[in-house]
Structures are given as C-alpha cells and as structure tokens.
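Peer 1: pasted the sequence and its predicted model underneath.
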Amino acid sequence: MATRLVQINMKAQDDSALGRFWAQALGWGLDSEGPGVTNLEPVGFSYPDPAAVCIDVIARPEPKMVKNRVHLDLATTSTAHQTELVARLKGLGATLADVGQGDVPWTVMADPEGNEFCVLEPRPVYRDTGPIAAVVVDCTDPREMARFWGEAMDWTLHEVTDDHATMRSAEGVGPYLEFLRTPDTKSGWNRVHLDVRPYPGGDPAAEEARLLALGATDPGIDRSEISWTVLADPEGNEFCLLSPG
C-alpha cells in the first residue's frame, strides 16, 4: 500500500481571484467543481499524474495571520528568466516579501493573499520539474519528516540531513517535496496543506490505519459532511487522504 502527493490545498478569502493569479503565474488552466472551489492544473493534464502537483484553492473567510509552513518554489532556467518572472508576477499582483531570508540568490514573494513563495535562481536539479520546482514544508526535524513521508508515499528519498530532506515521485518527474528545518513551530491551522491519494483499488480505511501506525494523528475533524479523511503528520501539519484514484 502507498499514497502519492497529488495536489496542494490552499485556503483563500477569494478563491476565484487567487486561482486566476496562480493559473497565470504557472501558465495552467483553471476550473471549478462548485462554489468556493477553484481547481488548477496544466492544460491537457490527465489527473492524477506525477508530472505535476495540482492546486485546489478553497474559499475560507479567515484572513492569513502567520507565515505559511508550506510554500511553493518556482523554477527558472536562467538569470534573465528569473528577473522576467519576478517582474511578471509583480504585474499579476504579487509583492516582494521579507521572511528574514537576508542576502540570497532567490526572490521571496507573496501572492495577492499574502501566501509566501520563492522564485529560485536557475538550478540544474530543477531543470525538468515544470514551473513548480518544489513544494517546501517547514519543520523542526527533517529526518523524522522524511521517515514518515517516505513510508507514507512511494516517492523516492533523494537526500536527508539534519537541515533538510528532499524526495520526488518514483517516476522521477514533476516537482520535489522538500522539508526545511526552521526555528519556528506550527501555530494554528495551516492555510496550505498536502493532499495525498492511494492508488486505484486501495482500501481507504486500511490506508488510514497504516498512516496512523506510521505516526500520523487524527486532529478530530468532523467527517459527517466530507468524503475524505483529515490527518496530521508527526509535526501536526494537516493533510488530506483522498479516495483512491
């Protein structure tokens, strides 16, 4: 049994507007499965496919209050491309952000609702990821996060140290999932979280039990009106276990 990362769930006060921003930023298409939900994926994409981690933008009334513990890193192919992309994103409504990064070669920005993301300088490791180089999760223990997520999913662990860990789909395509050691700890509900899905034929109840045995916890969400399962990883980051598919 195994799951794979299929999408990022991002809360927004205006899902349509934020969805349009990210669709234009990534060059993706957007759709909606109902009021308050905006879905983003590459044009012509057949979901789910490890070649991309999609984005669901979900309407929520609460404003963003603290730095997100999950963010996107965007890939660039050259210094000129990085400069052009930063300028284009500013034109779409993004702003420069200071999260204490100091003098670094990447550019930290925030989308129109304040969600932090990075526009990376060109790095060979991300040359074939598509527009999203990596999904980055802040944590206090990258080794433990790599252990849990490495067993939770069938993704391949590429590197793990005391400061960071990196994994990618078993097919070697799409963005990386990275865990970055940070001094701050989680407070409140994450406005951006991971969604994982078992493969076709998987048993959702058995998969939930397996994830709990690996160290996930049940945050006690009322399931009466939802068809998926909300769990939390060993550092308390919420994630959703979707139906097999």
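Peer 2: Everything's here; your move. Numbering: from 1, shown residues only.

Peer 1: CA atoms for contacts and neighbours, from now on please.
Peer 2: Noted.

Peer 1: mind listing the helices for the chain?
Peer 2: When assigned using DSSP state H, the helices of the chain occupy the ranges 15-26, 79-92, 142-152, 204-214.

Peer 1: for residue 232, give me its contacts.
Peer 2: Contacts here follow C-alpha atoms under 8 Å, 6 or more residues apart in numbering; on that basis residue 232 touches 216, 217, 218, 219, 238, 239.

Peer 1: same question for residue 203.
Peer 2: If a contact means C-alpha under 8 Å, 6+ apart, then residue 203 has residue 244 as its contacts.

Peer 1: what does the one 4 residues further on give?
Peer 2: Residues touching residue 207, when contacts are defined by C-alpha under 8 Å, 6+ apart, comprise 1, 2, 198.

Peer 1: next, the one to line up against it:
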Amino acid sequence: MPLRLGLLNFKARDNSALGRFWADALGWDVFSDGPAVTGVGPVGFVWPDPMGFCVCVVAVPDPEAVRYRVHLDLATTSAAHQAELVARLQDLGATPADVGQGDVPWTVLADPKGNVFCVLEPREIYQDTGPIAAVVVHCDDPRAMARFWDAAVDWTLHEVSDDHARLRSATGVGPYLEFIRTTPDAAPVWTRVHLDLLPYPGDDQAAEVARLKTLGATPADVGQGDVSWVVLADPQGHEFCVLAPA
C-alpha cells in the first residue's frame, strides 16, 4: 500500500544546533537529540505519529557544493506576522538569501547552515497548515512528479498543471507537498534536504521498494553504506529514503 510521508531530512555538520534552530523557528519541540540525529516535531509529537510530520537533522560532513532542490515555505497569517516572523528568524541566526527571486511578496532566508527557505506572505490556502505551509520540490516536469508521488504516498493530489502540482495528507492536516517547474540543472552536486518515507506497521519494506521501482524510482548511492533504510531516486532524480517499518 502507499507509504507515509514521515519527515523532511536535513543534513548538517552540527545536527543538534540546526535541529534547535528549526525547533525555535517553528515553535516545535526537540523530541530526540543524539550524537548523530536530532528530531523536531510539533509539541507532543511521538515518533512515529501517523498523523504527524516532522523534521530530522542528520550529522554529515559539509558538502563542497549544494543544489537547493527542496526547500520549506513557512506560513504567515498577516503582513504583521510575516514581518515579525522574519525578524525573529534573523534573531535566531537566519540570514537574507538571494536566489534570483527579484521583487516578490515573500522573503527568502537561509538557516544558519545555508539551507534556503521562504517566509510567505499570507495566503488563504495555507491558513490551516501550521507553521510549515509546504515542502517545495524543484523539478522540470511537475506532471510526471505528481504521477509518481501520488502513487508513492497516501496523500491526495489537489491540483496539477505544467508548472505546478500540489498534494496534501488525505487527513487534510499539515503542510502541502508541492512540485514547481524550474530550469533544469544537470550539475552533479550534493543536496542537503530530502524526504523520508515510512511503511505502515505490518507492511514490508522490500515489497514497497519494489513497488516504487515499478513506478519509476531507481536505486541511489549517497554513501549510505550498510543501513536499515533504502535510498532511491524519483523519476526526476530527487533522492529519498524508505525507512524500515516502525
């Protein structure tokens, strides 16, 4: 059966520091903090929460080059809230970022480790998502991405066009997963952010991996070695992990 979209995975040299930044930024709790992994989720979150979505920061050496193919959009409820949030995030260590956005109503920032994210102006569609409006994935074919991810996870496809596609949890809570068309970049560089998928209890990880391959996923080697999760790439080359059932 389709998998759960369980968490957004950041890589950083100091997982604890970045995890605490995002906990403070989102108003969430640090629910686990070890020497290599820090978990951040809504207040009261207990992993694995079938209704929840969280952030996981994993300690790795810093890369020499990064392609920002996945980023977070943060929601706001008013112009005043947007301004206050931007100021608070900068107090926490975020810095302004220029990704060629030009004159836009949202604000582009980078977290203390250089991961770019956006603080959106108020938008009606995101008023009930919580602090994260959307996990945004850059691609050159949103329709193809929508077909794959609609079958891969148990989220509902809300809209799809040549330039944009949007999915959300079937329960109607939490952030959207969005695919936006951008100029392709064939440069083979490292990415810091990816999605982790989780089988439901009783489901078979190997069977789910095989199913994803029939949908167009391919094996990926990011130096993971002998681990309990399986690293794949979607049809547009975005790496993601299939975790062992929990």
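Peer 2: Arrived safely, thanks for sending. Not measured: the values here are computed from a predicted model.

Peer 1: could you export the helices of structure 1 as TSV, including distance to residue 56 of structure 1?
Peer 2: Listed next are those as TSV, based on distance: least, C-alpha to C-alpha, whole Å:
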stretch	distance to residue 56 of structure 1
helix 15-26	8
helix 79-92	19
helix 142-152	21
helix 204-214	21
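
Peer 1: so which of these is nearest residue 159 of structure 1?
Peer 2: Across those, the minimum distance to residue 159 of structure 1, taken as C-alpha to C-alpha, is reached by helix 142-152, at 9.1 Å.

Peer 1: so what touches that closest one?
Peer 2: Taking C-alpha under 8 Å, 6+ apart as the criterion, the residues outside helix 142-152 of structure 1 that touch it are 2-3, 139, 156-157, 160-167, 179-181, 211, 214-215, 233-235.

Peer 1: also stretch 80-87 of structure 1?
Peer 2: Applying C-alpha under 8 Å, 6+ apart, the external contacts of stretch 80-87 of structure 1 come out as 76, 107, 119, 120, 121, 122.

Peer 1: cutoff 7 Å now
Peer 2: By C-alpha atoms under 7 Å, 6 or more residues apart in numbering, the residues outside stretch 80-87 of structure 1 that reach it are 76, 119, 121.

Peer 1: can you turn the buried part of the residues you listed into a PyMOL selection?
Peer 2: Filtering those down to the buried ones (16 or more other C-alpha atoms under 10 Å) takes a single PyMOL command:
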select buried, resi 76+119+121
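
Peer 1: and the contacts of stretch 80-87 of structure 1, which is closest to residue 94 of structure 1?
Peer 2: Nearest to residue 94 of structure 1 out of those is residue 119 (C-alpha to C-alpha; 11.5 Å).

Peer 1: what residues are up against the closest one?
Peer 2: With contacts taken as C-alpha under 7 Å, 6+ apart, residue 119 of structure 1 has the following neighbours: 73, 74, 75, 82, 106, 107, 108.

Peer 1: which of those count as buried?
Peer 2: For the contacts of residue 119 of structure 1, a neighbour count by 16+ other C-alpha under 10 Å gives the buried set as 73, 74, 75, 82, 107, 108.

Peer 1: closest to residue 205 of structure 1 out of those?
Peer 2: In terms of C-alpha to C-alpha, no member of those lies closer to residue 205 of structure 1 than residue 73, at 33.1 Å.

Peer 1: against residue 130 of structure 1, how distant is the closest one?
Peer 2: In this structure, residue 73 of structure 1 and residue 130 of structure 1 are 11 Å apart, going by C-alpha to C-alpha, to the nearest Å.

Peer 1: quick one: residue 213 of structure 1 and residue 151 of structure 1, what's the gap?
Peer 2: Per C-alpha to C-alpha, residue 213 of structure 1 is found 11 Å from residue 151 of structure 1.

Peer 1: these two: which is more packed in?
Peer 2: More neighbours surround residue 151 than the other of residue 213 of structure 1 and residue 151, with 18 against 10 (other C-alpha atoms under 10 Å).

Peer 1: number of residues surrounding the counterpart of residue 102 of structure 2 in structure 1?
Peer 2: Pairing criterion TM-score structural alignment: the partner of residue 102 of structure 2 within structure 1 is identified as residue 102. When neighbours are counted by other C-alpha under 10 Å, residue 102 of structure 1 registers 7.

Peer 1: give the aligned equivalent of residue 145 of structure 2 in structure 1.
Peer 2: Matched across to structure 1, residue 145 of structure 2 falls on residue 145, judged by TM-score structural alignment.

Peer 1: burial count for its match?
Peer 2: Applying the criterion other C-alpha under 10 Å, we find 24 residues in the vicinity of residue 145 of structure 1.

Peer 1: cool, residue 195 of structure 2 as well?
Peer 2: By the measure other C-alpha under 10 Å, the count of residues near residue 195 of structure 2 is 20.

Peer 1: repeat that for residue 13 of structure 2.
Peer 2: 16.

Peer 1: same thing with residue 160 of structure 2?
Peer 2: Neighbours of residue 160 of structure 2 under the rule other C-alpha under 10 Å: 19.

Peer 1: residue 219 of structure 1 too?
Peer 2: Residue 219 of structure 1 has 13 neighbours, counted by other C-alpha under 10 Å.
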